[in-house]
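Colleague: Predicted model and sequence below, questions to follow.
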Amino acid sequence: MPDSFVTEMPTVLDRRTGPFGEVVLRRHGALLQIIANGTFLMDTSDGRSERLLIDAALAALPPTRSGPSLLIGGLGVGFSLAHAAADPNWGRITVIEREPAIIDWHLDGPLRPLSAEAVADARTEIIEADLVRHLHEASVTYDALCLDIDNGPDWTVTEDNEGLYSPAGLAACQARLNPGGVLAVWSAQPSANFEGTLRNAGFRAVRTEEIPVVRGVPDVVHLAVRAA
């Protein structure tokens, strides 16, 4: 990696106060980064874990299920949405994003080149809403829930997101899943405790897939299936 890339100072492209605090989009060399309340959330350096999140959910569904519906929790830099929309096997694709700034950056801002084709796809719908509230209050169901919220069940930047990984939050996930549907949860680190929480919530076929990273512990995707 060139020294100039490492030492270059990030440039703030947009800074807003949203419903859950400050959210910042900045450029650091070739990368775009999202910062929430002073804490790094994600960047455009590598979309492997986001792609695995989508692919693992699809692979865990029964092969006889045609055009399965998908809910993506968190728009982020758009890797998950772009990967899902590039796969013709998915049917309806719904994205829940609570930060209006992030949606704006995709619709008409610096993140648009990463997601424009996916956003324009007729299967795609982006809803500005809090994911936890949507799971509890919505009546629509899905074949797969792919959740990329905060840094995972053991380390949340926003306190409100802790409820997503609680027994009540997982019960809401079950309610939004069709029988045999798949829950896929991205995490910045493995969590044996969360696997136990998933089993205690009634999910079956609970397992964890690791995504190697350059340094540190691997990212993971936790997978679980609602009983048919």
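Modeller: Arrived safely. Residues are numbered from 1 along each chain as shown.

Colleague: Please count neighbours and contacts with C-alpha atoms only from this point.
Modeller: Fine.

Colleague: okay but Ala172 is in contact with His134, surely?
Modeller: No. Judged on C-alpha atoms under 8 Å, Ala172 makes no contact with His134 at a distance of 9.1 Å.

Colleague: and the closest residue in space to His106 that isn't next to it in sequence, how many neighbours does it have?
Modeller: Distances taken as C-alpha to C-alpha, 6 or more residues apart in numbering put Arg112 closest to His106, at 4.3 Å, once the chain neighbours are dropped. By the other C-alpha atoms under 10 Å criterion, the neighbourhood of Arg112 contains 18 residues.

Colleague: for the chain, longest strand please?
Modeller: With DSSP state E applied, the strand covering the greatest number of residues in the chain is identified as strand 177-187.

Colleague: for the chain, longest helix please?
Modeller: Longest helix of the chain, by residue count under DSSP state H: helix 48-60.

Colleague: put this beside the first:
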Amino acid sequence: MIPWVQLDSAKTPDGGQELRLKQRGAEFSIMLGTNELMNSRLSGSEEALAKLSCERIVGRSQPKILIGGLGMGFTLRAALAELGADAGITVAELVPAVVAWARGPMAALFDGCLDDPRVSVREADVGHIIRSDKAAWDAVLFDVDNGPEGIVYKGNDALYSAAGLGAARAALKPGGVLAVWSQGPDSGFARRLKQAGFVVDEVKTRANGKRGARHVIWIATLA
């Protein structure tokens, strides 16, 4: 069997943990300690995050999408495939090394999508962008952690709080969509979404087509 090789590492934003980029043949993995955050063979649920969101805003002129978390680009590539030439997609990535990995060792995996004229990458906290832009986005997608809990960065907890969801609501255009990826269900978070004024659809999806772990996507729309 081909062994894993560590290509690089980077501290999490609070400096308390370490992200590691590993490669085995053509396969990539991003690890946080012993926890695998993402793997290049498992893209199904991240792609579903983009497709389900874009379905809700089909037909809009010049749609603006904000994606929290670059990762391995699965959500971004799927959104580009769903949206027309007039769309604009901003990706907020808090860890500069992840952007460097996308343009460096994982460039083939990204297949040039970062150079698409519809795409803008900002090395910033998606929460800060949301709070500064009112009624600016047709859809906001959260894929910044393993779910509504800040495993990689505890500061992400604020995104999923009542105040954070209120800020996300204010950042959306009328009829906009907030979509959140999670490795598993969370009844408390679903309840907070509804309390924030969203109509909520909880979708279960697989990590890899019809196989792999079951993940959850919340599609929250403004009534």
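Modeller: Okay, I see it. Since we're looking at a predicted model, the values are computed, not measured.

Colleague: Please state their TM-score.
Modeller: Overall, the chain-to-chain superposition scores 0.89 on the TM-score scale (TM-score structural alignment, normalised by the length of the second structure); 217 aligned residues with a C-alpha RMSD of 2.0 Å.

Colleague: got the residue ranges for the helices in the second structure?
Modeller: For the second structure, helices defined by DSSP H occupy the ranges 44-56, 74-82, 96-103, 107-110, 126-132, 162-171, 187-195.

Colleague: Can I get those in JSON lines including distance to Leu7 of the second structure?
Modeller: As requested, the helices of the second structure are arranged in JSON lines below (distance: least, C-alpha to C-alpha, whole Å):
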{"stretch": "helix 44-56", "distance to Leu7 of the second structure": "24"}
{"stretch": "helix 74-82", "distance to Leu7 of the second structure": "20"}
{"stretch": "helix 96-103", "distance to Leu7 of the second structure": "9"}
{"stretch": "helix 107-110", "distance to Leu7 of the second structure": "14"}
{"stretch": "helix 126-132", "distance to Leu7 of the second structure": "26"}
{"stretch": "helix 162-171", "distance to Leu7 of the second structure": "35"}
{"stretch": "helix 187-195", "distance to Leu7 of the second structure": "35"}
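
Colleague: out of these, which comes closest to Arg206 of the second structure?
Modeller: Ranking the helices of the second structure by distance to Arg206 of the second structure, with C-alpha to C-alpha as the measure, places helix 44-56 first at 5.7 Å.

Colleague: Mean distance between the closest one and the first structure after superposition?
Modeller: Here helix 44-56 of the second structure, set against the first structure after superposition, deviates by a mean of 0.9 Å using mean C-alpha distance after the TM-score superposition for the first structure.

Colleague: And Ala172 of the first structure? What does it align with in the second structure?
Modeller: In the second structure, Ala172 of the first structure lines up with Ala167, judged by TM-score structural alignment.

Colleague: For the most centrally placed residue in the second structure, which residues are in contact?
Modeller: Compute the mean C-alpha point of the second structure, and by C-alpha atoms, centre = their mean the closest residue is Asp143, 2.3 Å away. With contacts taken as C-alpha atoms under 8 Å, 6 or more residues apart in numbering, Asp143 of the second structure has the following neighbours: Glu46, Ile67, Gly68, Gly69, Leu70, Val180, Trp181, Ser182.

Colleague: Got a quick ChimeraX command for the buried subset of those?
Modeller: Selecting just the buried residues from those in ChimeraX takes one command, with 16 or more other C-alpha atoms under 10 Å as the test:
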select :46,67,68,69,70,180,181,182
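
Colleague: which other residues reach the longest strand of the first structure?
Modeller: With C-alpha under 8 Å, 6+ apart as the test, strand 177-187 of the first structure has contacts from 49-50, 53-54, 56-57, 60-62, 141-149, 151-153, 173, 219-228.

Colleague: try it again with 7 Å
Modeller: In this structure, residues lying in contact with strand 177-187 of the first structure by C-alpha atoms under 7 Å, 6 or more residues apart in numbering are 53, 57, 60-61, 141-148, 151-153, 219-228.
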